[in-house]
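>>> Sequence first, predicted coordinates after that:
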Amino acid sequence: MTGTRRDNRVREFRKQMRITQAELGAQVGVSRQSIVSTEKGDYAPSVYLALRLARALGTTVEDLFPLTEEDPA
C-alpha cells in the first residue's frame, strides 16, 4: 500500500484497552513506530500482523481494517 493512506480503527481499539503504542507493539512483536504508522494509515500491516493486532485488541481484522467503497477488489 505504499503511497495510499488507509483508515483503520487500531487507535480507537487501543485507547479502549488503555494501552500505549509501545505496549501494543510489544504484545504483537513490532516497534512502537510500526504501531504509529499503522494507526496513521501510512503502513498496511501484513495479514499476520493484522491478525496479531486483532487478537491483542480483542476484535476482528474486519473491525480493525474495514473495507470502503474505494478499496479495490
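Sure thing, it's come through.
>>> going forward, measure contacts between C-alpha atoms and count neighbours the same way
Fine.
>>> Any idea which residue is closest to the centre of this structure?
Here the mean C-alpha position of the chain is nearest to the C-alpha of V10 (CA atoms, centre = their mean), at a distance of 4.3 Å.
>>> try this one next to it:
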Amino acid sequence: MGAERELHNRIALLRAERHVTRRQLADALGVHYQTVGYLERGEYSPSLYLALRIAEYFEVPVEVVFSTTPFPRIGERSA
C-alpha cells in the first residue's frame, strides 16, 4: 500500500484510554482479535461499515478514529 493510500488510526490510543483489550473490542465488533491488531498497525484497512462500527463503539466521530493524514503526536500542537 503506497503512502498516498495509507490510513492512519487511533484505535490503540482509544483502547488504552478506555482500558479495552483487543479481544474485548473484537468481540464487540464481531471480528477476530487479530483483525484489531492488523487495523492498529495499519496492515489492514477496514470497510466503511467496520470503520463506522469502531467509531460508534468508542462513541466518537469516525474522523477521530481514522484519517488519511498522520495524527499529531500527543502533546504536539496543530497549526
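Received, thanks. Computed from a predicted structure; not experimentally measured.
>>> what TM-score do we get after superposing?
Once superposed, the chains reach a TM-score of 0.82 (TM-score structural alignment, normalised by the length of the first structure), with 67 aligned residues with a CA RMSD of 1.6 Å.
>>> ok, the residue nearest to the centre of the first structure to T20 of the first structure distance?
12 Å (CA to CA, to the nearest Å).
>>> Mutual contacts of these two, please.
Common neighbours of V10 of the first structure and T20, counting by CA atoms under 8 Å, 6 or more residues apart in numbering, are absent.
>>> thinking again about what came up before, translate the residue nearest to the centre of the first structure into the numbering of the second structure.
In the second structure, the residue paired with V10 of the first structure according to TM-score structural alignment is I11.
>>> Now for its match: which residues touch it?
39-40, 65.
>>> okay, the residues you listed in JSON lines with distance to A16 of the second structure and secondary structure next?
Below are the contacts of I11 of the second structure laid out as JSON lines (distance: CA to CA, whole Å; DSSP: H, G, I helix; E, B strand; the rest coil):
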{"residue": "L39", "distance to A16 of the second structure": "15", "secondary structure": "helix"}
{"residue": "E40", "distance to A16 of the second structure": "12", "secondary structure": "helix"}
{"residue": "V65", "distance to A16 of the second structure": "13", "secondary structure": "helix"}
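>>> Dump the residues you listed into CSV; add neighbour count as well.
Shown next, in CSV, are the contacts of I11 of the second structure (neighbours: other CA atoms under 10 Å):
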residue, neighbour count
L39, 19
E40, 18
V65, 20
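>>> Please list which of those are preserved in the first structure.
When the contacts of I11 of the second structure are mapped onto the first structure and scored by both residues aligned by TM-score structural alignment, their matches' CA atoms under 8 Å, the shared contacts come out as 39-40, 65.
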